[in-house]
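> Quick one: sequence and predicted model below, then my questions.
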Amino acid sequence: MDIIQVVGFSLPMFSALVCCVLMIMYRRGSSDTTQRRLAAIMILTYVSAVICWFGIIVYVADYDWFVWINTLFFFALILDQVLLYNFLYNITGTGKREKFHKLHYVIPVLLAVSMGVWSLLVPYEVQYYIVETRGEPAPGYLWYSRFFSSTVPIFIIYNIIYPLLGLFRVKAYHREVVNYSADEQRASAGWLYRLIFLVWLTLPVASGVLFVHKSVFFSSTLTVLGAFLPIFQYLIICYNLMSGNYVIIQPTETEESEGDGNAKARKIDRKKFETYIREKKPYLNSKLKITDMCVELGTNRSYLSSFINSEYGMNFSGYINRQRLDELDRIRVAPENRNAAGIDLVLCAGFSSYRSYIRVKARDDASQTIVF
């Protein structure tokens, strides 16, 4: 391999390895069950990524070694997107009690076992020939040759289907989280959308192997440059997970009941609600969730969300952040805050960060413009 290929295919491997170590340290230092579960999934994802990139380097550099690790490489390559989807699945729950279907893992295992068993029945020289010729069918072993070389097509299929499933999950999550959390920054699904986009962005490069010979494909500068895209994926996940930049919608017991007692418990008077908001100022809690208010108001999530929507024409997040903007306007004109820094006032008003405030303010200004 030339130096460009060495660097191009090694950097993603080492970046995944570094992220894996950071995730191990993060998991050890966390006592939260959800955080530890998410970290465990990502540790496996990073390990899978390391194996994938190591396999590509070996495929280019050493035919003999690749014959021996092909089954492991094949398994890691198709498992990578399943693990990533499992991670998204756990973050983007909408409050319903649901489990990740085991079939997602069963299929990669069956494919890998099939590859391993079949390879044990095929002479080593045949497998070496397929690698050396970059996918040319070995005489007398047409179907095995096709299966041996099916790694890239299967990889492309998985990189289309699983990000698409993830996109559906993220969109459903985004619709629900605005009625659950008022933390604009942590509840934003922007980085999840960017993650899916980056996965799809690798497809044009990976698809190139279907149209040009593998010897040309793996020596292409475009292929090497495309190998840098996954680095951003690894860093985005690692940063956002370690910084806690997400909100898990916790599942609750079934709240909807037709009993008269529950109906009375859920009823909220607008005047009393506004008195509660004015006096208790729950919006000053930057991590406020709708369930926090439900406890104090003696109601449930579904009713409170519906009440805010019908009475004020906005979702929970929009209503709470509107209160924060009003609070910011009040404390800005207070004499004692005349020399206070803007960021301090923003935090005092209940925003989790200045960036969160900017997002809310921009959206509020846009809505005001539309109304005007």
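Thanks, I have it. Residues are numbered from 1 along each chain as shown.

> rest of the way, CA atoms for contacts and neighbours
Will do.

> quick one, what contacts residue 125?
Not one residue lies near residue 125 by C-alpha atoms under 8 Å, 6 or more residues apart in numbering.

> Would you confirm that residue 67 contacts residue 129?
No - contact criterion C-alpha atoms under 8 Å: residue 67 and residue 129 do not qualify, at 9.7 Å.

> May I see the buried residues of stretch 226-242?
Neighbour-count burial for stretch 226-242, counted by 16 or more other C-alpha atoms under 10 Å, picks out 226-228, 230-235, 237-238, 241-242.

> hey, where'd the strands end up in the stretch 251-372 of the chain?
Counting by DSSP state E, counting those that start in this stretch, one finds no strands in the stretch 251-372 of the chain.

> Please enumerate the helices of it.
260-266, 270-280, 290-297, 301-312, 316-332, 342-348, 354-371 (DSSP state H, counting those that start in this stretch).

> deepest of the ones you listed, which one?
Among the helices of the stretch 251-372 of the chain, helix 316-332 has the highest mean neighbour count (mean count of other C-alpha atoms under 10 Å), at a mean of 19.

> Check which helices and strands that one is in contact with.
helix 301-312, helix 342-348 (3 or more C-alpha pairs under 8 Å, 6 or more residues apart in numbering; DSSP states H and E).

> Can you add distance to residue 51 and give those back as CSV?
Below are these laid out as CSV (distance: least, C-alpha to C-alpha, whole Å):
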stretch, distance to residue 51
helix 301-312, 44
helix 342-348, 44
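
> Out of the ones you listed, the one nearest residue 327 is which?
With respect to residue 327, and counting by C-alpha to C-alpha, the nearest of the helices and strands packed on helix 316-332 is helix 342-348 at 8.8 Å.

> for comparison:
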Amino acid sequence: MDYPQLLFITSPLFFFILPLVYVFQNRLNVKSKYWFMHFVFPILMLILFIPTILMNDNDKLSMYHADGINDPIWLVLLYLLFSIYYSIKTFIANKEHKALLLNTSANNDIELQLFSNKLIFLASVCIIIIPISLLIQYLDFNTKVVDKFLFIIFSLIPHFIVISISNIKTFENSNEIRIEERQTSVVEHENLDTIKSELTGFMMKCKPYLRQDLNLQTLANLVSWNRSKLSMVINKGFGKNFYDYVNEYRLEAVVEKLNSGKHKDYSLDYIVSECGFKSYVSFYRIFKRVKKKSPKDYLRHLKSQ
């Protein structure tokens, strides 16, 4: 080890990474109030580790090369409890963020946001694996394999976080959106079937889904509803999130054009864009999910008829 002064830094850093991931996830959920409180305990742990960090280089190296785990069992158990607590809180916040995204926008910039959401989830999974692996070492004296595994996992976490940060965008008024479980019913005194028919009629007649920049607020303005009512009707009435609801209209518009033979005169990319999809990747995924075949197979089927 050429830099013994860097040894044992990872232990206090572990207690900072967990709250950092959670605070970052809450930042995406527009819930950053009192974020600094999550770093009180990590700072206390850092103070506790100062004597070890300030040890002379020879003592650090001897501890580093010693067989087994240098951390006492109570510290490893503290790692585990701490990681379980923050990982569970991050998983819950992550689920809320995904619902927030899917009920906010149907333009395809949301794909990157969902990708970031998954990366944060993976970071949380990797973090909780670390103390579990440490506990395994207490039961298995062959620590070399586990040590390498821990190193790989720990090195992946910053990459997940950095990539997710680079893909994040803030949706306007996103703090006004609440996931379905937290919505209060704004249609309880109205006939849900009537409201659904009204929305369906508007979608069929005005075709707002052809706009690539369509989001929940825009559609609510167009149909002259508030967006809590629109979100409730889509979630409760149709059993879908806003993203799927709008993209399924776009998909049917594409299928209609393909069935009419428009693909013989225009490229599929052009047709997909004309029907409101901003990216072919989003169209392809929803096409495979709904039609159970690829667009290429569907076109081949049309040609054979």
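Structure's in. What do you need? It should be emphasised that the depicted structure is a prediction, and the values quoted were computed from it without experimental measurement.

> circling back to that earlier point, quick one: which of the helices and strands packed on helix 316-332 of the first structure is nearest residue 367 of the first structure?
For these, the distance to residue 367 of the first structure is smallest for helix 301-312, at 14.3 Å, taking C-alpha to C-alpha.

> what's the angle between that closest one and helix 270-280?
On the basis of axes from the mean of the first three to the mean of the last three C-alpha atoms, to 10 degrees, helix 301-312 of the first structure is oriented at 100 degrees to helix 270-280.

> which other residues reach helix 301-312 of the first structure?
Applying C-alpha under 8 Å, 6+ apart, the contact partners of helix 301-312 of the first structure are 179, 255, 266-268, 270, 290-291, 294, 314-316, 319.

> which one of these is nearest residue 123 of the first structure?
Taking C-alpha to C-alpha as the measure, residue 123 of the first structure sits nearest to residue 179 out of those, at 60.0 Å.

> what's the counterpart of that closest one in the second structure?
In the second structure, the residue equivalent to residue 179 of the first structure is residue 103, according to TM-score structural alignment.

> What are the neighbouring residues in contact with that match?
Contact analysis of residue 103 of the second structure by C-alpha under 8 Å, 6+ apart lists 177, 179, 216, 231, 241-243.

> how far out from the middle of the chain is stretch 133-153 of the second structure?
Offset of stretch 133-153 of the second structure from its chain centre (C-alpha atoms, centre = their mean, to the nearest Å): 29 Å.

> now the end-to-end length of it.
Separation of the first and last residues of stretch 133-153 of the second structure by C-alpha to C-alpha, to the nearest Å is 10 Å.

> still on that earlier bit, which residues do residue 67 and residue 129 of the first structure both contact?
Common neighbours of residue 67 of the first structure and residue 129 (C-alpha under 8 Å, 6+ apart) do not exist.

> would you turn the contacts of helix 301-312 of the first structure into a markdown table with distance to residue 213 of the first structure?
Listed next are the contacts of helix 301-312 of the first structure as a markdown table, based on distance: C-alpha to C-alpha, whole Å:
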| residue | distance to residue 213 of the first structure |
| --- | --- |
| 179 | 51 |
| 255 | 59 |
| 266 | 66 |
| 267 | 68 |
| 268 | 68 |
| 270 | 69 |
| 290 | 56 |
| 291 | 57 |
| 294 | 62 |
| 314 | 56 |
| 315 | 54 |
| 316 | 55 |
| 319 | 57 |
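
> got the helices of the stretch 251-372 of the first structure as TSV, with distance to residue 206 of the first structure columns?
Converted to TSV, the helices of the stretch 251-372 of the first structure look like this (distance: least, C-alpha to C-alpha, whole Å):
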stretch	distance to residue 206 of the first structure
helix 260-266	54
helix 270-280	54
helix 290-297	44
helix 301-312	45
helix 316-332	40
helix 342-348	45
helix 354-371	36
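
> Can you check which of those gets nearest to residue 42 of the first structure?
Of those, the one closest to residue 42 of the first structure (C-alpha to C-alpha) turns out to be helix 354-371, at 26.5 Å.

> on that earlier part again, using a markdown table, please lay out the buried residues of stretch 226-242 of the first structure together with distance to residue 113 of the first structure and secondary structure.
A markdown table is the format used below for these (distance: C-alpha to C-alpha, whole Å; DSSP: H, G, I helix; E, B strand; the rest coil):
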| residue | distance to residue 113 of the first structure | secondary structure |
| --- | --- | --- |
| 226 | 30 | helix |
| 227 | 28 | coil |
| 228 | 30 | coil |
| 230 | 27 | helix |
| 231 | 29 | helix |
| 232 | 31 | helix |
| 233 | 29 | helix |
| 234 | 28 | helix |
| 235 | 32 | helix |
| 237 | 30 | helix |
| 238 | 31 | helix |
| 241 | 33 | helix |
| 242 | 35 | helix |
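
> ok, of those, which one's closest to residue 361 of the first structure?
Closest approach between these and residue 361 of the first structure, by C-alpha to C-alpha: residue 241, at 25.8 Å.

> Just tell me what that closest one corresponds to in the second structure.
So, by TM-score structural alignment, residue 241 of the first structure is matched to residue 165.

> Can you verify my assumption that its match contacts residue 115?
No - using C-alpha under 8 Å, residue 165 of the second structure is not in contact with residue 115; the gap is 10.7 Å.

> Give me the distance between the two termini of stretch 45-61 of the second structure.
Across its full length, stretch 45-61 of the second structure reaches 22 Å between end residues, using C-alpha to C-alpha.

> Can you give me the buried ones in it?
For stretch 45-61 of the second structure, burial by neighbour count (16+ other C-alpha under 10 Å) applies to 45-46, 53, 60-61.
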